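Enquirer: my questions are about this predicted structure, shown below with the sequence.
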Amino acid sequence: MLITTEVAWDLAYDAIFAQHGAAVDEADRDRLRGLDLTAVGLFLAERLHRPASSSALAEEALDLMRSHVDRVIAPMPGATQLVAELAGTRPVAVASNAPTDVVEAHLRRFFDLSGVVIVGGDMVDAPKPQPDVYLAACAALASDPADTWALEDSATGAAAALAAGLCVVGVPHTAGSFFPCHMRVGSLDDPHLRQALLGETTSGTR
């Protein structure tokens, strides 16, 4: 959402599919986007007809992602300015399925995280699409979910935010990707997004 880690994940999936004589399509990428590692392994095992290999496939995907991430990681367009503007006027949290230390390490390369709460998948009982990470983020911000915005780029994340009762802004990676949300924008530098987030007294979470 804020940084281009999805590029590294896509490269990892490309390699794994190729090893098994298959090719990733956009439907696969949409299904994989936003999943926790266990769910990634289960999806790959089913899709590649390797039902006994879900844990190994998940670990392979993680290792491949890590091998690519330093080369491709960068802030998403508009992310640096948006986070700086929000952090100066609103309580802000990052709610992710990834482990908290991994999220923080990646974000610190590009963002001032002073006052930003990070809630990773290792801090809650159930990952997205369950609402736990968003409910934990709202609790940490002392923010009512109904008065809190969530920015999401995946169906998995949007489902979690909606289940938690947040107002969801969809920022999909591809124009053809659709999932339920209250508002949809093309990128984080969309002026309509800034107007919505900075023009009302709400919190911002991801």
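Expert: The structure has been received and is ready for your questions. Not measured: the values here are computed from a predicted model. Numbers count the residues shown, from 1 in each chain.

Enquirer: can we go C-alpha only for contacts and neighbour counts from here?
Expert: Fine.

Enquirer: for the longest helix seen in the chain, name the packing helices and strands.
Expert: Across the chain, the longest stretch assigned as helix under DSSP state H is helix 54-72. With contacts defined as 3 or more CA pairs under 8 Å, 6 or more residues apart in numbering; DSSP states H and E, the packing partners of helix 54-72 are helix 5-19, helix 37-47.

Enquirer: in it, which residues are buried?
Expert: Within helix 54-72, the residues that count as buried by 16 or more other CA atoms under 10 Å are Ser54, Ser55, Leu57, Ala58, Glu60, Ala61, Leu62, Leu64, Met65, His68, Val69.

Enquirer: next up, a second structure to put side by side with the first:
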Amino acid sequence: MLKNRSPQWSPRAVVFDCDGTLLDSEKHWVDARCRVLADHGVVPDEKFTDLAQGVHYTECGRLMATMAGRPGAAAELTDALLGAFRTLAAAAPVTCPGAPELVASMAGRLPLAVASNCPQDVVETCLAGAGLLHHFRHVVVPGGPVRPKPEPDVYAEAAARCAIDPAECLAFEDSLCGIRSAVSAGIPVVGIGRNPSHESLQLADGWVSSLEDPELISWAGGWSGASR
């Protein structure tokens, strides 16, 4: 399943990204960005969408302010973005295909954590609304010395809280930004999505179109929580 690892290898802890991996909330972020930018008479293009995917919300606010021709208003647009996203996500939390089943199958067998660029309250509220939060021992987000993705900090911190060496963890990620973060932390990563970029495929240790992938489900079913 993973490049450069034996078929018998299994993780001792698993760290999930949230948006686009566990929760189908990328649409909420896209809609929130569109709402805020529309208030400034701007329609986001494909280039902006690619740049904004997976980045920390403050960086997204800066990108939006630049696109709106108001570079000094990054904080204002960031606040507006978070407000719009919270409203959309609270109204309709949706899990990604296969996420509830895969997470439930792992729970109790090995430590599970979430590493996200979103605010703590947003992540926990959305996961709770989707019935997933209780499965995770730790939710790690940027703050203090912990820098946002693509820096390695959130993944390194998640591994540390699970008390497992990063090389014996496994990450699940849907964005290039997040894949870079996990790889930089020394954690093997399975990428998720139907149209991965060349760089994403090169960096990821494995790739599936969704968490419903039969090979992934079969592989995960054999994990004991100890690297073999």
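Expert: Looks like it arrived, so ask away. Predicted, not measured: the structure shown is a model, and the values here were computed from it.

Enquirer: ok so, going back, of all the helices and strands packed on helix 54-72 of structure 1, which lies closest to Thr89 of structure 1?
Expert: helix 5-19 (26.7 Å; CA to CA).

Enquirer: buried residues, that closest one. List them.
Expert: Thr5, Glu6, Val7, Ala8, Trp9, Asp10, Leu11, Ala12, Tyr13, Asp14, Ala15, Ile16.

Enquirer: by how much does the helix or strand just after that helix deviate from structure 2 on average?
Expert: Going down the chain from helix 5-19 of structure 1, the next helix or strand is helix 26-32, by DSSP states H and E. When structure 2 is superposed, helix 26-32 of structure 1 averages 2.5 Å from its matched positions, counting by mean CA distance after the TM-score superposition for structure 1.

Enquirer: picking up where we left off before, so where is the longest helix of structure 1 in structure 2?
Expert: Structural correspondence for helix 54-72 of structure 1: residues 74-92 of structure 2, per TM-score structural alignment.

Enquirer: okay, now the spatially closest residue to Ala56 of structure 1 that is not a sequence neighbour: neighbour count?
Expert: Sequence neighbours aside, Gly41 is the residue nearest to Ala56 of structure 1 in space, at 7.5 Å (criterion: CA to CA, 6 or more residues apart in numbering). Gly41 of structure 1: 25 surrounding residues under other CA atoms under 10 Å.

Enquirer: doesn't Leu57 make contact with Gly41 of structure 1?
Expert: Yes: the pair Gly41 of structure 1 / Leu57 is scored as a contact, 5.4 Å apart, by CA atoms under 8 Å.

Enquirer: Three-state assignment for Glu157 of structure 2, please.
Expert: helix (DSSP: H, G, I helix; E, B strand; the rest coil).

Enquirer: now it: how far from Ser197 of structure 2?
Expert: Taking CA to CA, to the nearest Å as the measure, Glu157 of structure 2 falls 27 Å from Ser197 of structure 2.

Enquirer: of those two, which one has the most company?
Expert: Using other CA under 10 Å as the criterion, Glu157 of structure 2 and Ser197 rank with Glu157 on top: 20 against 11.

Enquirer: residues in contact with the more buried one?
Expert: By CA atoms under 8 Å, 6 or more residues apart in numbering, Glu157 of structure 2 lies in contact with Val140, Val146.

Enquirer: now do the same for it: its match in structure 1.
Expert: By TM-score structural alignment, Glu157 of structure 2 lines up with Ala136.

Enquirer: now do Pro142 of structure 2
Expert: Under TM-score structural alignment, Pro142 of structure 2 pairs with Gly121 in structure 1.

Enquirer: the residue nearest to its match when sequence neighbours are not counted: how many residues sit nearby?
Expert: Excluding the flanking residues, the one nearest Gly121 of structure 1 by CA to CA, 6+ apart is Asn97, at 4.2 Å. By other CA under 10 Å, 23 other residues sit near Asn97 of structure 1.

Enquirer: for the one 4 residues further on, same thing?
Expert: The number of residues packed around Asp101 of structure 1, counting by other CA under 10 Å, is 13.
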